[in-house]
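Chemist: got a predicted structure plus its sequence, pasted below:
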Amino acid sequence: MEMSKQLPLDGVCVVEIGHSLAAPYAGMVLRALGADVIKIESAGSGDYARDWGPPFIDGAAALFHAVNHGKSSIAMSLSDPSQAESLRELIVRKADVVLQNLKAGGTEKYGLGADHMLALKPSLVYCNLGAFGTVGPLRDKPGYDPLAQAFSGLMSFMGQPDEALSRIPISVNDMGTGLWAAIGVLSALFRRQSTGVGEVVSVSLYETALSWGGMQIADYLASGVLPGRWGSGTAAIVPHQAFECSDSTIMVAAGNDRLFRRLCEVLQVNVLAEDSRFATNGARVSNRVELIDLLQHEFGRKTATYWLERLDEVGIPCGPIQTVDQVVVHEQTRALEILQKTEDGAATFVGLPVTFGGRRPADTGITPKLGEHNHLLTDALEETPLA
């Protein structure tokens, strides 16, 4: 089936009053789905992420290109009442959606808060992206992704039990919050089609982090036992982790009893599948350390290629642990055509992980210079005056 030339959000205008990663990531998603995204940046310095390098491309960090390509950039000082008023008028005239992740109270300070803007434009979908949520004792506390990982408990079960605490080395809560923002905005736009009325959508890094840890929290509330730290493994499935072969490390996920029996056959240790200590997943979890030691001994006898070929033959999920340089040239990555370039060829980034009719949105645009599209503000304000 051919993908329609019109993307789902064609005709939707998003004003992004954001910086760093959460709101810009949400704006990137909406832009890739067809929305026109107008990025509001601070005059002079712009989005903090412009300087989050090296590497830099055309004066801006590669990260900035990855999440801001295809947007328009308007630079202004919201502390100037006249410029804040101009932005209010732009939103009322043009915007369907506002994304904002300024510090708590920031948009209200400038007369751009959700209540005020919806009073001016009831059809507006207004999305707040915060640190700890809109209620509670920490509602005004600033926060970044590592703080959310620490405070939510995520870091408490990361890494190996005998190693120092570590964080997930990607901004999983910033990006996750951006995704929840996009989901909330899309839901609100869908409902607006029938009601004509907008609403306020609120998401936060802390709520996103709690959702990532949802299974561990549910397990703790049921058992009273704190989650362990299992390195490459997982708490509830064994064996489901990395094993060192004679030359490199591979990931093996024998996620049920049937796959475990096949794994024992491949390793030629069939007796383990019949051992009451390992016959069921629950038993394997209870006897994790002893079983992993036995399996590791067998994996260490031969090369990664040898084991991967035999595991693939019998349908056991497995794979090498690749480095990024291997990932970007792998034939599967290339087949997906998920690595995309800005239209000027300056930057390469990972595209939206969704296709429509088998085709990925490909209108990538270019990364805007700071204030490159200030004329859009003037053009909008010169149109028919507001009633």
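Modeler: Yep, it's here.
Chemist: make it CA atoms for all contacts and neighbour counts henceforth
Modeler: Will do.
Chemist: neighbours of A254, how many?
Modeler: Neighbourhood size, A254 [other CA atoms under 10 Å]: 23.
Chemist: and the comparison structure, right after this:
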Amino acid sequence: MKGALEGIRVVDLTRVLAGPYATMILGDLGADVIKVEAPGGSDDTRFWGPPFQNGMSAYYAAVNRNKRSITINLKEEKGKETIRQLVKTADVFIHNFKTGTMERLGLGYDQLSLINPKLIYCSITGFGETGPYHHLAGYDYIIQAMSGWMSINGTEQSGPLKVGVAVTDIFTGLYAAIAVQAAVIAREKTGRGQKIDLSLFDCAISTLVNVASNYLMSGEVPKPLGNDHPNIVPYSTYEASDGLFVVAVGNDRQFQALCELLEDQTIGADERFRTNASRVAHRHELNGRLNKELKKKTRAEWQQLFEQKGIPCGPVYTIHEAFQHPQTLARDMIVNMEHPYVGTLKLVGSPLKFSETAVSYRLFPPLAGEHNDHISPLNDMEE
């Protein structure tokens, strides 16, 4: 079966995480992604490690499959002209250079759309192309700090903490993949391409979702709650006799079902815990009492009991435990790709499962310039 984006060509001038994650998704869906770097390789993640496997960094391998690689010197007119020629038959052009850089190179949207009016041009920057910070570069850590994300992670004792994965890059990569596909659909109706102005900062603000809505509605500045939920109780991490697990009670019925399993029946009878709103108001006392009760059994014992009652819960796994879990394996979330120089690469599989246009793993993460002899304006444009 052909991929959903079979026949879509993407000229990819992105590096590090947000852009490469977006273009990997497009590549997984069948698009022909041409990764463009400076001679020698200018994607910094090629050198971010350890770990390395025969010279390839795990970071680079994570987000660069299903791409072909060419190297071009954009400081030379010949290199810029090569890009212009590639753009003639491209559907998508995507970059994550600082605002204004591509325009100075003669590769901005206004310039390239004259060559190909159907071109979808996606610009990924730290703060977007307007506003007082439009000129600044964007780094996930900085964006987590400035968007408020760090302020709601951790506890009042720990102070602000960043998320363990560069989530604002990932959010932006996902939004970029969505935006590009939406623009492809719009082009089918209008016959014209368009420009997408996407920023890490905007995407981080957007993905605050209910926390942002809480603030906008109440005017109260959210405090860091650790593993607690700001709107629901009990919805946190608790201690069983053999380790930590999460209980996610979403309504009053589930809470009463939980209370029926506890030795201390006074918890369910306490008026302060009857409704979610009152539980939120008395979260510290309730969580303390629940922890005392939940320490009396193992995680597996609680999970069996909770599942019988329809109470959502799950153990806190390490990354190793998560990747060894039968659910991970059953869903093909680990894939092996054979690389002629690197050997067998273990990569995270795509979560996208289609009944007709299945995701495919066609191309291993390329070496810098690996396809220079196969992709050029002279020999590739009519493929």
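Modeler: Ah, there it is. In this text the structure is predicted, and so the values were computed from the model without any measurement.
Chemist: distance of the residue mapped onto F52 of the second structure from the first structure from A346 of the first structure?
Modeler: Aligned counterpart of F52 of the second structure in the first structure: F56 (TM-score structural alignment). As judged by CA to CA, to the nearest Å, F56 of the first structure and A346 of the first structure stand 11 Å apart.
Chemist: aligned partner of S194 of the first structure in the second structure?
Modeler: S194 of the first structure maps onto K189 in the second structure, by TM-score structural alignment.
Chemist: what about that match, helix or strand, and which?
Modeler: Per DSSP states H and E: K189 of the second structure is located in helix 167-190.
Chemist: show me the helices in the stretch 201-350 of the second structure, by range?
Modeler: Taking DSSP state H, counting those that start in this stretch as the test, the helices found in the stretch 201-350 of the second structure are 209-218, 252-260, 266-269, 276-281, 283-294, 299-309, 319-324, 326-330.
Chemist: meant to ask about the stretch 51-200 of the second structure
Modeler: Taking DSSP H, counting those that start in this stretch as the criterion, the stretch 51-200 of the second structure carries its helices at 58-62, 77-88, 101-104, 109-115, 140-147, 167-190, 200-206.
Chemist: ok, which of those helices comes nearest L294 of the second structure?
Modeler: Evaluated with CA to CA, those place helix 167-190 nearest to L294 of the second structure, the distance being 31.9 Å.
Chemist: nearest residue to the match of F52 of the second structure other than its sequence neighbours?
Modeler: Spatially, and ignoring its direct neighbours in sequence, F56 of the first structure is nearest to A62 (5.4 Å; CA to CA, 6 or more residues apart in numbering).
Chemist: test my guess that E41 of the first structure contacts Y48.
Modeler: No - with contact defined as CA atoms under 8 Å, E41 of the first structure does not reach Y48; the gap is 9.3 Å.
Chemist: look at those two and report which has more neighbours.
Modeler: Set E41 of the first structure next to Y48 and count neighbours by other CA under 10 Å: E41 wins out with 22 against 15.
Chemist: aligned to the more buried one, what sits in the second structure?
Modeler: Taking TM-score structural alignment for the superposition, E41 of the first structure sits opposite E37 in the second structure.
Chemist: from W48 of the second structure, how far off is that match?
Modeler: Per CA to CA, E37 of the second structure is found 16 Å from W48 of the second structure.
Chemist: same thing with N287 of the second structure?
Modeler: Distance, N287 of the second structure to W48 of the second structure, using CA to CA: 41 Å.
Chemist: between the two, which one's more packed in?
Modeler: Between N287 of the second structure and W48, N287 has the larger neighbour count (other CA under 10 Å), namely 19 against 15.
Chemist: pull the number of nearby residues for the nearest residue to the more buried one once chain neighbours are set aside.
Modeler: The shortest distance from N287 of the second structure to any non-neighbouring residue, by CA to CA, 6+ apart, is to P234 (7.0 Å). Residues lying near P234 of the second structure (other CA under 10 Å) number 27.
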